[in-house]
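Asks: quick one: sequence and predicted model below, then my questions.
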Amino acid sequence: MKTTRKKREFSVVIERDTEGFYVASVPALSGCHTQAKSLDLLMRRTGEAIDLCLEETDPHLPTNEFIGVQRIAVG
C-alpha cells in the first residue's frame, strides 16, 4: 500500500550556467540541486531531486519563508 505524504513547498533558486544549462538548487535542503537544458525538464528533475533529498533528511524539516533574491556586486 502506497503511503501519502503531506504536500510541501520549497523555494528553488534557478540560474543559467556558462554552457546554457539551467541549474536549480533548493536552499532548505543542503546538497539538493539538479540541471537541465529546458525549464520544463528542470522543474521535473527538481521535484525528483527534492523527493530523493527528503528520503535522506528529517521529515519534520522546517521550510523557511521565501523573502526574495538580491544580487550584490563586490570587488
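Replies: Perfect, thanks for sending it. The structure displayed is predicted, hence computed values, not measured ones.
Asks: CA atoms for contacts and neighbours, from now on please.
Replies: Fine.
Asks: output the contacting helices and strands for the helix or strand where D51 lies.
Replies: For D51, the host element (DSSP states H and E) is helix 39-56. Using 3 or more C-alpha pairs under 8 Å, 6 or more residues apart in numbering; DSSP states H and E, the elements in contact with helix 39-56 are strand 22-25, strand 33-36.
Asks: and the comparison structure, right after this:
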Amino acid sequence: MVRNLNYRILLRKEPEGGYTVTVPTLARARVTFGETVEEAIAMAREAIELYLEDLREKGEEIPTEEGLLEYTLTIEAHA
C-alpha cells in the first residue's frame, strides 16, 4: 500500500550562507543542508525518504504528523 505522508521542515538561514533543514517529527532526525532553499528542500526530501526506507527495513513504526497541532507563541523578551 502506498500513501502520501506530509512532514514539516524548518529551514534556518545560516550566517555563513546556505540553509540548515530539520524535520521536527522525525526525532532521530534528519538535519541536512543546502546552498539554496530549493537545494535544501531537495536534500530534506532525500533524507526523509532514506530514513523512512531504513525504518521500513527494520520493521519500525513510521512517525507521522497525524493529530499534530501547531501554534506559534510570541514572547516578549527584555534584553
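Replies: Now that the structure is in, tell me what you want to look at. Note that the structure is a prediction, hence the values are computed from the model and not measured.
Asks: TM-score for this pair?
Replies: TM-score for the superposed chains, counting by TM-score structural alignment, normalised by the length of the first structure: 0.73, backed by 72 aligned residues with a C-alpha RMSD of 2.5 Å.
Asks: returning to what we had before: the helix holding D51 of the first structure aligns to what range in the second structure?
Replies: Under the alignment (TM-score structural alignment), helix 39-56 of the first structure falls on residues 37-54 in the second structure.
Asks: that stretch vs the first structure, average offset?
Replies: Compared with the first structure after fitting, stretch 37-54 of the second structure deviates on average by 0.9 Å (mean C-alpha distance after the TM-score superposition for the first structure).
Asks: could you check which helix or strand contains S30 of the first structure?
Replies: Using DSSP H and E, S30 of the first structure falls within no helix or strand.
Asks: and for R12 of the second structure?
Replies: Assigned by DSSP H and E, R12 of the second structure belongs to strand 10-13.
Asks: residue range for that strand in the first structure?
Replies: The aligned range for strand 10-13 of the second structure is 13-16, by TM-score structural alignment.
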